[in-house]
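*Asks:* Turn this into a model:
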Amino acid sequence: MMYNATQKVISLSGGREIVIETGKLAKQADGSVVVKQGDTMLLATVVAAKEAKPDCDFMPLQVDYKEKYAACGRYPGGFLKREARPNDSEILVARLIDRALRLLFPADYHAEVYVTVNLISADKDIQPDALAGLAASAALAVSDIPFGGPISEVRVARIDGQFVINPTFSQMEHVDLDLIVAGTLDNIMMVEGEMKEVSEEVMLEAIKFAHEEIKKQCAAQVELSKELGKDVKRTYCHETNDEELRQLVIRETYDKAYAIARGASSKHERMDAFDALEAEFASRYTEEELVEKLPLIKKYFHDDVLKKAMRNMILDEGIRLDGRKTDEIRPIWCEVGYLPAAHGSAIFTRGETQSLTTVTLGTKLDEKQIDEVLVQGSEQFVLHYNFPPFSTGEAKAARGLSRREIGHGNLAWRALKPMVPVGEENPYAVRVVSDILESNGSSSMATVCAGTLALMDSGLKMKKPVSGIAMGLISDSATGKYAILSDILGDEDHLGDMDFKVAGTRDGITATQMDIKVDGLSYEVLAKALEQAKRGRMHIMDKITETIAEPRADFRPFVPRIVQMVIPSEFIGAVIGPGGKVIQEIQKATGTTITITEADNKGYVDIFSQDKDGLDAAYARIKGIVAIPEVGEIYKGKIKSIVSFGAFVEILPGKDALLHISEIDHRRFETMEQTGLKEGQEIEVKLIGVDPKTNKLKLSRKALIPKPQKA
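*Replies:* As a prediction, this is how the structure comes out:
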């Protein structure tokens, strides 16, 4: 054996185990582990540069999560048949890891760090995303990279009123709460998930329950690190500071910055004033001196002046950058139906944040197709979020979709998803698109509100309106002071200690996302933040329902209409026809789009058209195909062909029956020419029987003609 592997075993409920193994794979990385649960295996590696890049003053962390199709014996789709760029779900898992790790690196550590987590074996019933954070942290724990962890992440779900850690895919069908929670031994760092209108108290209990499991997983990593001698980390020096300059910046600019912060100005006015103050201070130095001093001036002005001025102003005076009280919501205005040709549209504006959102309703052919390693199927409701640079006044080009846009869109989608009817309740595919036109404070929660307005404007029968709010926190561990902020600004998010987004209906929470940037945040403070968030959500909900209180009675004029039919599954083939001939002919003749899906031994036929006559015609054609002819019924049929012994008559679409020459009249005919019947002629006939051997239908015209009286 050419390796020396070390393992740690973590016990879960129900006899399940998580195994952390190191020393076997990827040994040239700074740290690598394999995390196993059942047949699921994640390989996590971490590599850090030995030195920071010149003039780098931030933490350049890159986290990637990748699922290998071979992990569960599948081929990738597409032409190349290989894994390509990460899909949305892989990006979302990478973000969950990143948000938990990033803030725990030392503030003065600026070396490039690359964390890579690969799913290399997959049990089809185990959800690997719940193990990815543990794997990433364990790789850091067995390295010498400076890190303030360990952390771990777990999924907590509520099933039949009981909390469960890391439930399986099959168990997820019955949950009403689904959260991913990340934390250290002492603190919660990150929460994200969706719920079915649960209370604030239930959500808080779920977080506490998850933290107990996180503590066990963190303790195992601490033990592993000590066993391997990796509890002592590498030395580094990535910052050179000038304490005299720091004190000079604070002394010369703090009071002026405090006055600007207290001026309750708009975002750009405030930024321009701060920039001018910084430039004024820097102007005392020559260009040669600024080569060395300017980066430090910017750092001290941001960290020791702006940040502290804003925080002290809020904690000491209860005044915020725009003049609001801590629990005050910015002015809101809403409008629906702004885009006349869209299926549904809305503008939601809260302070300096604005979303223009549209709704498009389509057929099953428009549904999002999912072909991931462990998840396949389709998604009837999708939400897309766009954040162009002009929304913050930036002069730069938009270059593709960012991870941030995917994450914010997913949060808004989770918030609205429980209230958007799907399946038998709604035959339409639903696409919501939020274009952020202005941003200063949570645009994802503006998307939730604008999405609610646009959905109700479209006429889709949304179950309940949903509103969302972003909360913040400013705290001082030295004095114990703290302030919970409702409807935070961008600067309050950036300079504060917590970004906490909550969305839901009047009856409960549907989605949440929380990032905590401070140690020792108590559950008491979290509970107060949740209660204050609820009051804010209800205020925003009132503004939404003042604009439109419920879905429109009918769809907007440009919405194509759908009629749904449910047919026995054995008739699906008859409606489609050989090679799709029948359904294609119906679509061509009626100008409709028809989709058929099968579930529960039934066929669900959706007929989609903007033309009512075409819709009715297609409905009638399909209804005829699936109709079961009844003996004794009278039909108006068309003669399709004439043979020597009778005529074949189409009594229902696709259903021909024989009218024998002897059943045409009470008179006896020797030839069909004597009957006078022609192809294409419409006649009334009666179904008189079904041949038990061949199931062929027998017709009679004679049965509808009075028998002549004998002379």
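*Asks:* From here on, just use CA atoms for contacts and neighbour counts.
*Replies:* Noted.
*Asks:* ok, residue 549 to residue 196 distance?
*Replies:* From residue 549 across to residue 196, the span is 21 Å (C-alpha to C-alpha, to the nearest Å).
*Asks:* quick one, which of these two is more surrounded?
*Replies:* Between residue 549 and residue 196, counting by other C-alpha atoms under 10 Å, residue 196 is the more crowded of the two (20 against 16).
*Asks:* and this one, so I can compare the two:
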Amino acid sequence: EGDQTLENYIRDRASGQIKKILSQFEFTKPERDAALDVVKDEIATTITELPEEDPIRVAATANSKALGNTFKDITKYFMRRQIIEDNVRVDGRKLDEVRPVSCLVDVLPKRVHGSGLFNRGLTQVLSTCTLGTPGDAQNLNDDMQLDQHKRYLHHYNFPPFSVGETKPMRAPGRREIGHGALAERALLPVLPSKEQFPYVIRIVSEVLSSNGSTSMGSVCGSTLALMDAGVPIIKPVSGAAMGLIKEGDEVRVLTDIQGIEDFLGDMDFKVAGTDTGITALQMDMKISGLSLEVIAQAVHQAKSARLHILEKMLACINTPRTETSPYAPRLLTIKIDSDMIGLVIGPGGKTIKSITEETGAKIDIEDDGIVTISAVDENKAKRARNIIQGMTRKLHEGDVYAGRITRIIPIGAFVEFLPGKEGMIHISQLADYRVGKVEDEVAVGDEVIIKVREIDNKGRINLTRLGIHPDQAAAAREAAAVNR
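*Replies:* Okay, here's the model as predicted:
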């Protein structure tokens, strides 16, 4: 009886003021929240001023949550009645109207390779895109399927300041992980294949301000960031969150719900997709069961919202950039015979380490012989590619190359004619006349034109300087200049 008396007391004093505040369409979320808090605080103050033996004060003291819960129920009732009866929402929007949308790209220094800022009402998400090498892929060896790698990573952060709160910043929680997974699923279908775009892609969506549907905001912001980074996505993706108010047989589907409509409504139905199809769906329900007609209406209404948002995004950037950031790694991909992988790696990784040290490039080799070479400086990547191509190139007798003398022994001179490939010119093959000493004809560091004379059964390469046509020599010099 005391609780009912307290509830009646709160309703009598709060209902009119709450209804009035909810009809002030010009209020922003902070202004509306502040006005409601003032009403609640005033009622709390009047209760504390009642005599101690007053049943209302006794009931409020016995149940500290009674005031807050009743106040929430009244707010929920009038918000829902306003939508059902007047088809108007607390911010004055129509049921199918999207909040104002604005977009920006290239808002951060290019060190992050790409960035996009998406703003819809008071929801604001900053997404950054960073491109990595194949070796940066996430290793998913935590289940029964071994040797699985993830080349697209989407991380979502929801800091306390985005909702005006202060609390410790700890590891991502269930909410952050779930929203990040939803945004990731929404974008996966439009990402380029590994063969087309060998980079590992990491997106981080930072929620700067939240008032509903930050997960769909991160989808939109991340699409902008991907295009800003030069990722050739198949199509841009946008998303919207649909809400529901159901009172008896009266049903209203809401487009682009804000925080209060999610908190006091019956559904949060997130829909993401391109202009031709849906890529991801997620539904949170607070009531039991929905008819197919209502779901169909929500999906149809969401399409109009998505296309409206997509139009705003494309006005900011309509196609992916044709070039990646100068700070993104430069990737070169070549294919070698799988039986040559051991040769490139070398005993204990000695050969591949030496190539890395010499060129500064990072090298990733897959089991099928695909070699991906990455470096911020494209020339370093090309140098590493030339070394590996030289090591794995199959030689044929009669091939002509330009090389450099690396060392001299009494019976001949060694020549490096391809990166990592060395052969020997016997003293008898240095000239078409008798040579007394090797040093009389060549010195270490000399550039020479040589021809592959023989590859013996041990794989040793014997070279000669004899029988080379001038045109062959000119072509060899030109090829060497290109490969340097």
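*Asks:* Put one on top of the other, what's the TM-score?
*Replies:* Once the chains are overlaid, their TM-score stands at 0.90 when taken by TM-score structural alignment, normalised by the length of the second structure; 459 aligned residues with a C-alpha RMSD of 2.0 Å.
*Asks:* Now name the helix or strand holding the residue nearest to residue 412 of the first structure when sequence neighbours are not counted.
*Replies:* Residue nearest to residue 412 of the first structure in three dimensions, not counting chain neighbours: residue 448, with 5.2 Å by C-alpha to C-alpha, 6 or more residues apart in numbering. In this assignment (DSSP states H and E), residue 448 of the first structure forms part of helix 443-458.
*Asks:* what stretch of the second structure does the following helix or strand past that helix fall on?
*Replies:* The helix or strand immediately downstream of helix 443-458 of the first structure is strand 467-476, counting by DSSP H and E. Aligned by TM-score structural alignment, strand 467-476 of the first structure falls on residues 238-247 of the second structure.
*Asks:* hmm, back to that, how close does the helix holding residue 448 of the first structure sit to the second structure?
*Replies:* Once fitted to the second structure, helix 443-458 of the first structure is off its aligned match by 0.4 Å on average (mean C-alpha distance after the TM-score superposition for the first structure).
*Asks:* so that helix matches what in the second structure?
*Replies:* Helix 443-458 of the first structure maps onto residues 214-229 of the second structure, going by TM-score structural alignment.
*Asks:* Check which residues of the matching stretch are buried.
*Replies:* Buried positions in stretch 214-229 of the second structure, judged by neighbour count with 16 or more other C-alpha atoms under 10 Å: 214-229.
*Asks:* packing partners for the host helix or strand of residue 209 of the first structure?
*Replies:* Using DSSP H and E, residue 209 of the first structure maps to helix 200-227. Helix 200-227 of the first structure is packed against strand 6-11, helix 129-141, strand 152-159, strand 162-165, strand 175-183, helix 523-547, with contacts defined by 3 or more C-alpha pairs under 8 Å, 6 or more residues apart in numbering; DSSP states H and E.
*Asks:* Where in the second structure does that helix fall?
*Replies:* Under TM-score structural alignment, there's no match for helix 200-227 of the first structure.
*Asks:* what do we get in the first structure for residue 265 of the second structure?
*Replies:* By TM-score structural alignment, residue 265 of the second structure lines up with residue 496.
*Asks:* tally of neighbours for its match?
*Replies:* For residue 496 of the first structure, the number of neighbouring residues by other C-alpha under 10 Å comes to 21.
*Asks:* go on, residue 209 of the second structure?
*Replies:* Applying other C-alpha under 10 Å, we find 22 other residues in the vicinity of residue 209 of the second structure.
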